[in-house]
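Undergrad: what follows is a predicted structure for the sequence shown.
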Amino acid sequence: MFSLHQRIRNLAPSRVITWVLVWIFALHAASLYLFTRGFLLQRLALSNKATCSTSGPCSLPPTHSKAILLIIDSLRFDFIAPTSFHHPDEHHHGILTLPAELTAQNPDRSFIFNAHSDPPTATLQRIKGITTGSLPTFVEMGSNFGASEINEDSLIHQLTAAGKRVAFMGDETWTGIYPSSFHPNMTWPYDSFNVEDLHSVDEGVIRHLFPLVRDGGWDFAIGHFLGVDHVGHRVGPSGGAMRTKLKQMDSVLRRLTEEIDDDTLLIVLGDHGMDLKGDHGGDGIFETSSAMWIYSKSIPLATLPRPQDALPILDSSANDPDAERSDVAWKTFPGATSPSRAIQQIDIVPTISLLLGLPIPFNNLGMVIPEVFLRQSPSNKFVLDEAMQLNVDQVQAYLAAYRESPSGGELDEAWNRLNRLHGLAKTPTASLQQKRNFIRQSLRSCRELWAQFNVVLMVAGLVALGLTVPVVWSVYRAIDRQPSWDAVSEDVLNRGMVGAAVGGALGLVVKVAGRSLTGQFTPLQATLLGAVFASELSVLSSTSSTAIFTLPRNFFRRHTALPVLILILHAVSFTSNSFLMWEDRLMPYFLFTLLFTSIVISAPTAPTHRLRIRIFGFSIVTAILIRLIAVSTVCREEQQPYCSVTFYSSSTTPIAPYLTMFGAPIAAFALPYAVHHIFLATSRADEAPVSRLFLRIWKWLLLGATTYWILERLENWNGLNPDRIPLVQTIRTYLARGVLGCIIAVLGAFWWYSPLSILVEQQAQPEGEQGGKKRVVVIGFANAYGSSYLLFLLVPFALMFATAQPTGQVVLALGLMAISSYLEVVDSESDADGLVEAFTSAAVTSSATQLQVSYQKPTFAVPAFLSTLSILLFYSTGHQATMPSIQWKSAFIGFPTLTYPFAPLLVILNTFGPIAITALAAPLFALWNIDPPKPNAPTSPDGPTESASRSPSNLVLSRTLKLTLGTSLYHSALTFGTAFGAAALRRHLMVWKVFAPRFMLGGASLLIVDIALVFGVGVGVSRVVWKVEKTFGAGRAKQQ
């Protein structure tokens, strides 16, 4: 322990701050891990397989010996709907018409359905659904980019177990989850994530599909087209390319229906739909409404002239008061003039299985589609009776097995009701309605039970996360109360690390020795829980942490009480789904409130005219910039019809408006000018050669980033010669690579090795002084710390700018201007408060011309402003706390195909860049306009101010520590609020639509903020302090 304490004392001051921030990050990460293990549960996948070895029938006689399953990715129901629309879209309505034509001609052999795809509507989860008949869980969305083999029973397993030869071509996701199920000589996978390529996968499927159909040698063929999905992501469903792609699909289906033989069943479906912008992943009606078409070329599947005549007995809405919106027999698609037949997408699993004479997969929860079984059996019964009974038996077997599993207790609440419904459904005289009620109620119960939670883990994680708030607050307050901030930091780091080590060991011992006490925890979870609690309590029990129980001096001044009040309101409001839905609209009001005090209190009371003008003027400019930022928005489904999309050109096209296509290059050109001639000019740091050269390079990199999107728009321009498209794509790809590479390698290295942003000149002494000898003048000296850190901040900002779409680039530029403008407000207020304090402390010389002015300590208003602005920037750069708002096309900036690890990193930069850049700006407020130390400078007693005479490693680092702790504290409280809201309202109707996504955003944002703060202090601040000390010889020029 002594050795650890000594090592901490030997660390450079900036390293101590860095390790304190790393310790806070570890607390947050461990707490979030514990909470999410209890909140975001995955369902238990049983390994049981359905077989025909048991007594009684397991399937029906097959109607077809072969089948073709074609998945047209993102094929929304209205793309093939037989109904008309009030306002048809010429780009996707009435184009793929073959299914509707054949259904009208052959109602006994052709069937169209509006199939409900269970969210999350991502390809991997939907493939699992249409092969196993099971349901996904919310957290499984994250696995869409990392498919693992499916070991549970499935249609594919049943085919291979029956000796069927399965062929596959298309989306390679299938070979990831079924790596050994397809015939090796009839498997042709293609890259599925290259959204830039609209045709290669589809052409590859076509190239192999028709020879396969002609040559035979297969029993079941799967083809997965991707073009419709990629067109949706690129230009949306209302783009011209969508019409072309749907025409191609219609042509493929017409040719296929001609070439297949009479013994081949054809199933065409979309794995999910797409929203009005062409994206998917959520649970909106456009995303969950997928198309399904079943076609038998010559063998009738329904002997009734009008199969729908028998459907009322299966209409859940007519007889089941608990029926869900998605479980109705008829549904009217938005904008349609009449309702269409609706089913669950997983209903295809038992339907195909029985039509091919296979057992229904064991984990299936779907129900056979009635229409295709409405015919006479040899025993003069409708085949539907037999099919439904097999379906009932299969579902009951699954429920019984699940009941016996380790997760079986989840069924306790619903078990009695399910048993009663099964008792009614298994009798020889049971009606189709009773059988349907049992199957659908089983599905409904499982949907609910897979939202079950491990309450013990949730509470443990929630308490651990909640304790980080008083822990960080106690350190934040201790810096003000104790005379030496570095002693406080060293004590906190020592206590935190020792407590974590002891607590982790104790937690593991208790887990191993007392399993009955820790049965809810794994060894890792027990260790983490012990480490986190012991570390937090150790810091809270220290003498320095007694500050948590007392309010700061002058707490009710404008810059302390008001930000804390806003934080409390913001955190508490996460228990309201209405607030969460409209959070993006409320952030500007929080920011305006923070600025209001500067305008009405600080500006009028400033002691000089110049300070009054600066505070008032920059406050107004900041407010205007915030209002402009708030103009950009994307809309949640719940915000309609009171929201209009401005981030994109319209709600149906995921491309930037023409205004921002012109505005982005202007912003890229004007932003360096503003930084150079406005913000650096106040301290004359703009005259330094380093600043000028750096900003020139920065400007051209920003212009290159905007040019990338201009080339993308050119690529989709109808007037462009198609032969030129590959050239434009190549130029665009290498331009993005060049920009990203230069930002990291050139701009980053330039800042790292460049000197400070100062200019040293020799000037002649005024006449009569020292014989006219020359004197050395350091231009930019007064802001040597701040100007250098500002250039550092511009490097990660350029990365965020390069990964943002055009509207996002304009918003980020406005955001940087808002940060810089508010920086001048805070700096001017600090000067004003320092002058007032100097006057009131009677520090006036006899001549009344010199004042001893001290630097004011940073207030909590700065972290509050930056944290709130980060949330506003997140929303205004085209994001929402929803899955569909993720801008997946950013994964391909600089890469024509999905390339690891760059793709996820680019998406992370695009999504969380606004949050990271505001966190990185926190140290800028600590360093701005702080003079390097001067020899023989006067000192002032410790108090609410900081003397300019203190060494850089004390003055700027103490300010940096306080502001970074405040930023982490603000986001900690918000994340705790989202976690508490999600946990307390886990049975709320909107938990998976509103509360859970906001918690996930809050948790990810908190970790991003922590990482950004560690990077900003460990790299930016440390290097700046080292440069200053090396240049001016203050203390040891030791790399911090």
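TA: It's in.

Undergrad: C-alpha only now, for contacts and for neighbours.
TA: OK.

Undergrad: off-centre distance for the longest helix anywhere in the chain?
TA: Assignment by DSSP state H gives helix 806-840 as the longest helix of the chain. In this view, helix 806-840 has its centroid 29 Å away from the chain centroid, taken as Cα atoms, centre = their mean, to the nearest Å.

Undergrad: please apply the same query to stretch 222-241.
TA: Relative to its chain's centre, stretch 222-241 lies at 23 Å (Cα atoms, centre = their mean).

Undergrad: before we move on, what about stretch 401-416?
TA: On Cα atoms, centre = their mean, the centre of stretch 401-416 falls 33 Å from the chain's centre.

Undergrad: which stretches in the stretch 651-800 of the chain count as helices?
TA: Ranges of helices in the stretch 651-800 of the chain, per DSSP state H, counting those that start in this stretch, are 658-674, 689-715, 725-741, 748-753, 784-803.

Undergrad: ok, and here's another one to check against it:
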Amino acid sequence: MTLSLATRAFSLFVYLLLLDGVAIFFFTRGFLLTRSELSAFSNCSDVSGISSCSVKTFECLSQECKMNDNKEEKSASGPIIQKQDTPHMDEVADSGTASPSDHKVEKSNGQCWTRPTIKKAIVLIVDALRFDFVAHSRNFRGDPKPWMDKLPVLQRLVAEDNSTARIFKFLADPPTTTLQRLKGLTTGGLPTFIDIGHSFGAPAIVEDNLLLQLQRTGKRVVMMGDDTWLQLFPTQFSKAYPFPSFNVKDLHTVDDGVIRELFPALHRDDWDVLIGHFLGVDHVGHTFDVESPRMGEKLRQYNDVIERVVTLLRNMSEPGGLHEDTLLIVMGDHGQTLDGDHGGGTPEEVETALFALSMNRRSGGCLSKALVSSCDVEDPVIGCISSIPQLDFSATLATFLGVPFPFGSVGQVNAELFDLVARDPEPSPMDLPGDSDSSLCTLRMLERYKEILCINSWQVRRYFEAYTAVAITGLPKQDLERLETLYSTAHALHETHLCNGCHLSSVTDVEVEATITRRMIDEIKERVEAYRAYLSAAASLARSQWTQFGIEWMVIGLLLLPASIAVRAVALYRLAQNVQERWEVGLLPVKPLLVNSIGSSYPVVMLLVLHPLFHGTPFYSALMYIQKNVSSVILSVTIAASVVAYMTASPRSFSGKKFRFWTGGSRKSRKFPTVKQVDPRSVVAALFVILHALSLFSNSYIVAEGAVINFLMASSGMIYLRYAIKARSKIFQALCYLGFIWILPRVHSLALFKGLKAVEGSGFFSSALNSANSSKMLLLQLVLTITTVGFPLVALTWLIRWKLSKSQLSVGRLWRSVQTGTAVSYLLITVYWVMMDLSSSGLVSVPDVVMRFVRLDIPRTIYFITCAVISAATAREIHNWRVLGSKCTCAAELLLRSGTVIVAGFSGSLMILMGRRGPLMLMLVAVEVWCFLELQSLTSCGKSRELTSPDKGRKQPERIVPSFGPSADWGLIASQVFFSTGHSCDFNGLHFSAAFVGFDEFGFYQQGILLAVETFGASHMLPIFGLPILVLWGLRLTRSSARADDKDVVLQVTKGYLWFSLVQAIITTITTASVCIQRRHLMVWRIFAPKFVFDSVGLLLVDVLVILATSSFFFFSEQKQHSS
């Protein structure tokens, strides 16, 4: 049975989805791989054999050194790495499995690689803590912002005399989402980009980490707060008090739970490490923004909590007290933008703060003076604020608690934090009687810090060696050689110093002693800096080479994506020859595709069956690789063969007939009709697409992609204006089109909407109304709401009804149902925002029952109306197809009607998800689209909008690209809408609060659907279902003549969808090539990889939506068969 054009068009789009999906799958398999996670774990006994890091100076001094061994055992800092001082730990096996939760517990007697410097650690995490929340406003330019100076207790504690508190800038590595940051903080590694996909479903960490080491050495860890901790570490806590974390509208449940459990725990001695994770600041940012008054309230609450905690700890920190040797850490896991978003790598997102307070008032405090540290902020009151990479947190805290470093840690022990908590040890035999107290302190602390860095460097070197041995490609040889050179240099200096130190015991001249001490300090500083140079280089290498790229899979993906472009181009060329029946069949030559695809897999199968015969040959390793990845290899070969078959299929294979011109006749008769007329507008559109694509090779242009789109649209608008002036028609529409191109990107940043998010009212209204009395305040509140919500909805309704009243689509029960449903949705949206504004402003006391109905039931009602309208339209068309048959409407009318119904019915749900800007934004988009559609008559190929030539038997001249220009501009409009609605190709552009419109509880699927609809609804869903309106705009629908043109309607709409998806495929292919070329670029994970993810998802979504849109082809294609 011969397939109809509609069926072949639908099948073609399914094939393109398969082709794009396989290409993106293979590329992501090679590019977005996680690093190799090693199954090795650090043990206390590991350092027993590295005696080179021990204090050999003590061994070669007088007998007094040996007498001080017991004193050194009591020292509050320094390593324990001498074999005689580190007995092998008895291991108690809880289980024979190798999972982290079942690892053996080691009896460390409170010490392991290093002697503990603290007994207890309290880690209070403030999620999304910006650096300027903690640092004083005097350190920033301009006037103080509303969110600054709300944590004065931290500033006051650091400014105290003889303070043992410090503030640091805490630098996170992107991606800056909570799960990835917690993983990085506890493992000491760099979670790779692909881990972003686990943000809503955290898998348990299986590699070595700080909490596992604490558990194995008998430390008790108590957690309270964000339940993400329990997902990452399900068995590592002795006690846990998790609270649900994904409801961003809930500002207090998690924080109140932490406060409720925190203070009783501080009085108990059943823990060694206490973790409290507050979420209020993060949720305020997502729900409102940083400038909201709610942010100030939440920060002041934290200030009170911290002050109470410090007071309690100080009251219990007397000698012999419970918290005599307790360290308090208050830190953020990441920052946030002013809009409350995070996930990317901007300074606002990666810069957070760390505050450390040691309860031990006998700390040394002399190490920082000897070592030069970076000063990021010079505060006139508290002094220098330096930075600490989050990569260093795990190794540093492990040192303080006396547990092994996690095996995969690549951070270094921070000198300033170590100086804050480490006591000045008792005098050693190295001390010379003429030394000053300051010099002695510096000498002893430097010596011990050098010894810790020695162990630290050995551990990092050990990890790199193990990683290189296990990973397929390992690390670059030249980089490893450079690291090994740095390590050898540092270790040689270390050994030289120890040897020279053996001759100092004979020094008795007091005048020389001070000079010798200073020389020793300089020498030890040189060794310390050498180790720090090695560790810094190792961390830099990890950041640049962490991911193990699968080049072979990336190449396959890069080859298949251009192949999908070529398939679209060939399909468009064949559709251009639409009067020849063989080219219609050639839209999807089923027989060649099936034969080549199935046949191509046989050689692979035979090679696998016969691979033992190739043993010992150069091909055997390749065959074993194919056997290991057999499913992927067969899939890629099959897809590639189908592409070759599609590209090379001849007209003979399309119809199975021998055409006369193909087998004989003159050479001229064998040529296909050449088309020489070219649409200038399409040429300009092609140039714009090329410019846009080439700009994606630059990270700066990717960041400014919204501005690039606006520039290209403005250029296109100027061309339309030129056409309008030349034709003396549609000048008003051209000017309006240019005006809306300028206005639309600026709506998101209007001061009227400052502080408004998708689920709540605004602090803007509160500040604007404070100066008026209550009655005027209420009136102004209503006026503002009606202006920003009611008026756009009324205008949008009027625009739709006014335009459609001129066509036959505005009659019938279906359209009346659509009008009613849309009007009800718009009315509910207005009621929703009126009530939300009144409640948030405090002008009217709204009962909780009413507000619950407004928050939950109104959005759900709007969702239901959307589903009902779309379902009714679908059921109506199915009814027409099954019952009425040939009496149904024509194809053009059906496509226009279905597109209009979906766009109108879907608009209500989209507006409620887009928040306060939704109604105004969609109204402006609708007017801009109307102007654009009106301008198409200026650049149409002919003066008539008839779809076929009156002379059916003769090929009429037509342009090469009759619909490329409008389709490319349609894609630019879609991209502009994406960026104008506050989105970006970065994860901080996701509006997570939209996922909770109408819901209080977190559900993975329902929240995922709402977030996807809000992100891609206006920029992908509406343009796809509205594309037939563009293609058929201005067509005069008459039932008498239009039914004969169903085939041509399918042809034109298929062309439109092919052109639109072709532009998306070109952009995605260039993005993929760019990210492949720039895979070692400094900004690859910060800029290029997120852009690749968004473009890839966008292309697949376009393919899926086109399939759904073209499914309506079956209605009138089957009707045509019925009628015939």
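TA: Yep, it's here. This structure is a prediction, so every number in the text was calculated from the model and none was measured.

Undergrad: mean deviation of the helix or strand just after the longest helix of structure 1 from structure 2?
TA: Where DSSP states H and E defines the elements, the next helix or strand beyond helix 806-840 of structure 1 is strand 855-856. Once fitted to structure 2, strand 855-856 of structure 1 is off its aligned match by 13.1 Å on average (mean Cα distance after the TM-score superposition for structure 1).

Undergrad: so how far is strand 855-856 of structure 1 from its chain's centroid?
TA: That offset, for strand 855-856 of structure 1, works out to 39 Å (Cα atoms, centre = their mean).

Undergrad: which elements pack onto that strand?
TA: helix 806-840, strand 945-946 (3 or more Cα pairs under 8 Å, 6 or more residues apart in numbering; DSSP states H and E).

Undergrad: residues in contact with the aligned residue in structure 1 for residue 987 of structure 2?
TA: Correspondence of residue 987 of structure 2 to structure 1, assessed by TM-score structural alignment: residue 883. By Cα atoms under 8 Å, 6 or more residues apart in numbering, residue 883 of structure 1 lies in contact with 280, 281, 282, 997.

Undergrad: show me which of those is closest to residue 587 of structure 1.
TA: Lowest distance from residue 587 of structure 1 to those (Cα to Cα) belongs to residue 997, with 18.2 Å.

Undergrad: the closest one pairs with which position in structure 2?
TA: Under the pairing rule here (TM-score structural alignment), the equivalent of residue 997 of structure 1 within structure 2 is residue 1090.

Undergrad: now do residue 737 of structure 1
TA: With TM-score structural alignment as the criterion, residue 737 of structure 1 matches residue 860.

Undergrad: wait, its match sits on residue 1006?
TA: No. Contact between residue 860 of structure 2 and residue 1006 fails when scored by Cα atoms under 8 Å: they sit 11.7 Å apart.

Undergrad: tell me which of the two has more neighbours.
TA: residue 860 (17 against 13; other Cα atoms under 10 Å).

Undergrad: nearest spatial neighbour of that one, skipping sequence neighbours?
TA: residue 998 (5.8 Å; Cα to Cα, 6 or more residues apart in numbering).

Undergrad: what residue of structure 1 takes the place of that neighbour?
TA: In structure 1, residue 998 of structure 2 lands on residue 894 (TM-score structural alignment).

Undergrad: tally of neighbours for its match?
TA: Neighbours of residue 894 of structure 1 (other Cα under 10 Å): 25.

Undergrad: and if you look at residue 161 of structure 2?
TA: 7.

Undergrad: residue 350 of structure 2 versus that one, what's the distance?
TA: 31 Å (Cα to Cα, to the nearest Å).

Undergrad: what does stretch 188-205 of structure 2 contact?
TA: By Cα under 8 Å, 6+ apart, stretch 188-205 of structure 2 touches 32-35, 173, 175, 177-181, 183-184, 209, 228, 231-234, 390-395, 406, 408-411, 542-543, 546-547, 1004, 1085, 1089.
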